[in-house]
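Peer 1: Provided below for reference: sequence and predicted model.
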Amino acid sequence: MSVERITAAENPTFPHILSHATKVPGLIFLSGQTPVDKEGKVVPGGIQEHTAQCISNLGNVLTAAGSSWEKVVKVNVYLKNMDDFAAMNEIYEKLLPTPKPARTCIQAAKLPNDVIIEIEAIAAV
């Protein structure tokens, strides 16, 4: 089986610890994306702006891998505070195509760089 490492030029890179995604025949496994810009700085705003940035970053990776949000089959959302669930869902519902992929959302005690959200996904090619 061939394994391809995917990097999205629009996202900050961390090649020493991860690939933006790993592509195998038929599937793409996207690493968790946090609400950071190209320079790796957390974008201003609250949960809605941060959710939008995570979705945008994942979209960049999907494009680089030859896929799209329409082919995403599973999403995992990690929230620092589950009280942000409803506000996160407002943006998630607006930005993701219908039908929505399967999803899990959990509260995580601590996320990288103390961000308030991280999102990862699995997509078809």
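Peer 2: That came through fine.

Peer 1: switch to C-alpha atoms for all contacts and neighbour counts from now on
Peer 2: OK.

Peer 1: Could you pull out the buried residues of stretch 36-44?
Peer 2: The neighbour-count check on stretch 36-44 (16 or more other CA atoms under 10 Å) flags 36-37, 42 as buried.

Peer 1: now the lengthiest helix in the chain, how far from the chain's geometric center?
Peer 2: Using DSSP state H, we find that the single longest helix of the chain is helix 47-64. Remark: helix 47-64 is offset 6 Å from the chain centroid, using CA atoms, centre = their mean, to the nearest Å.

Peer 1: this is the other structure I want to compare:
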Amino acid sequence: MKRTVDVDGAPGPVGNFSLATTDGDLVFTAGQVPETADGEVLRDASIEEQTRQCLTNLDRVLDAEGLGMDDVLKTTVYVVDPQMWSRVNEAYGEFFDDYPARSVVGVTGLWGGIDVEIEAIAAAP
């Protein structure tokens, strides 16, 4: 049965969606953007800093279910400028000991003028 995940310490959704849902076995997160817990959108920050904030938010969402980054099975990374991929990849690598599967999607634009957004599927133990 589907359940919405209650998340404290991460930016809340802007719109009609949940930060994450679960069926008890898998956790599906919404795309995490480079927004701090106090609502500051890091649109003018470097792509590395934006990526780190997305992954920090992702970690907070997973933590609400007692999970961590090592429980992530797959991520999807949306990036506006594929030429920045090596910089995104460098920051991304700081968050995982055991890399999940990953898809990278080049997009023409993201909410609020940001450069990167990351979503994930994680396994509940």
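Peer 2: That came in fine, so what should we check first? Bear in mind that the values here come from a model prediction, so they are computed numbers and not experimental data.

Peer 1: Quantify their similarity with the TM-score.
Peer 2: After superposition, the two chains reach a TM-score (TM-score structural alignment, normalised by the length of the first structure) of 0.92; 123 aligned residues with a CA RMSD of 1.3 Å.

Peer 1: List the buried residues for the longest helix of the first structure?
Peer 2: Neighbour count says helix 47-64 of the first structure has 47-48, 50-62, 64 buried, by 16+ other CA under 10 Å.

Peer 1: hmm, back to that, which of the buried residues of stretch 36-44 of the first structure sits closest to I91 of the first structure?
Peer 2: Nearest to I91 of the first structure among the buried residues of stretch 36-44 of the first structure: V36, at 16.7 Å, using CA to CA.

Peer 1: The closest one contacts V43, doesn't it?
Peer 2: Yes: if you go by CA atoms under 8 Å, V36 of the first structure and V43 touch, sitting 5.6 Å apart.

Peer 1: Now for the two: what residues contact both?
Peer 2: Q53 (CA atoms under 8 Å, 6 or more residues apart in numbering).

Peer 1: give the contact list for the closest residue to D38 of the second structure other than its chain neighbours.
Peer 2: Among residues not flanking D38 of the second structure along the chain, P11 sits closest, at 7.2 Å (CA to CA, 6 or more residues apart in numbering). Counting by CA under 8 Å, 6+ apart, P11 of the second structure touches 35-39, 57.

Peer 1: what do you get for V27 of the second structure?
Peer 2: 20-21, 62, 121-124.

Peer 1: From those residues, which land in strands?
Peer 2: 20-21, 121-123 (DSSP state E).

Peer 1: can I get those in a markdown table with neighbour count and distance to T4 of the second structure?
Peer 2: Formatted as a markdown table, those follow (neighbours: other CA atoms under 10 Å; distance: CA to CA, whole Å):
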| residue | neighbour count | distance to T4 of the second structure |
| --- | --- | --- |
| A20 | 24 | 6 |
| T21 | 19 | 4 |
| I121 | 22 | 14 |
| A122 | 22 | 14 |
| A123 | 18 | 15 |
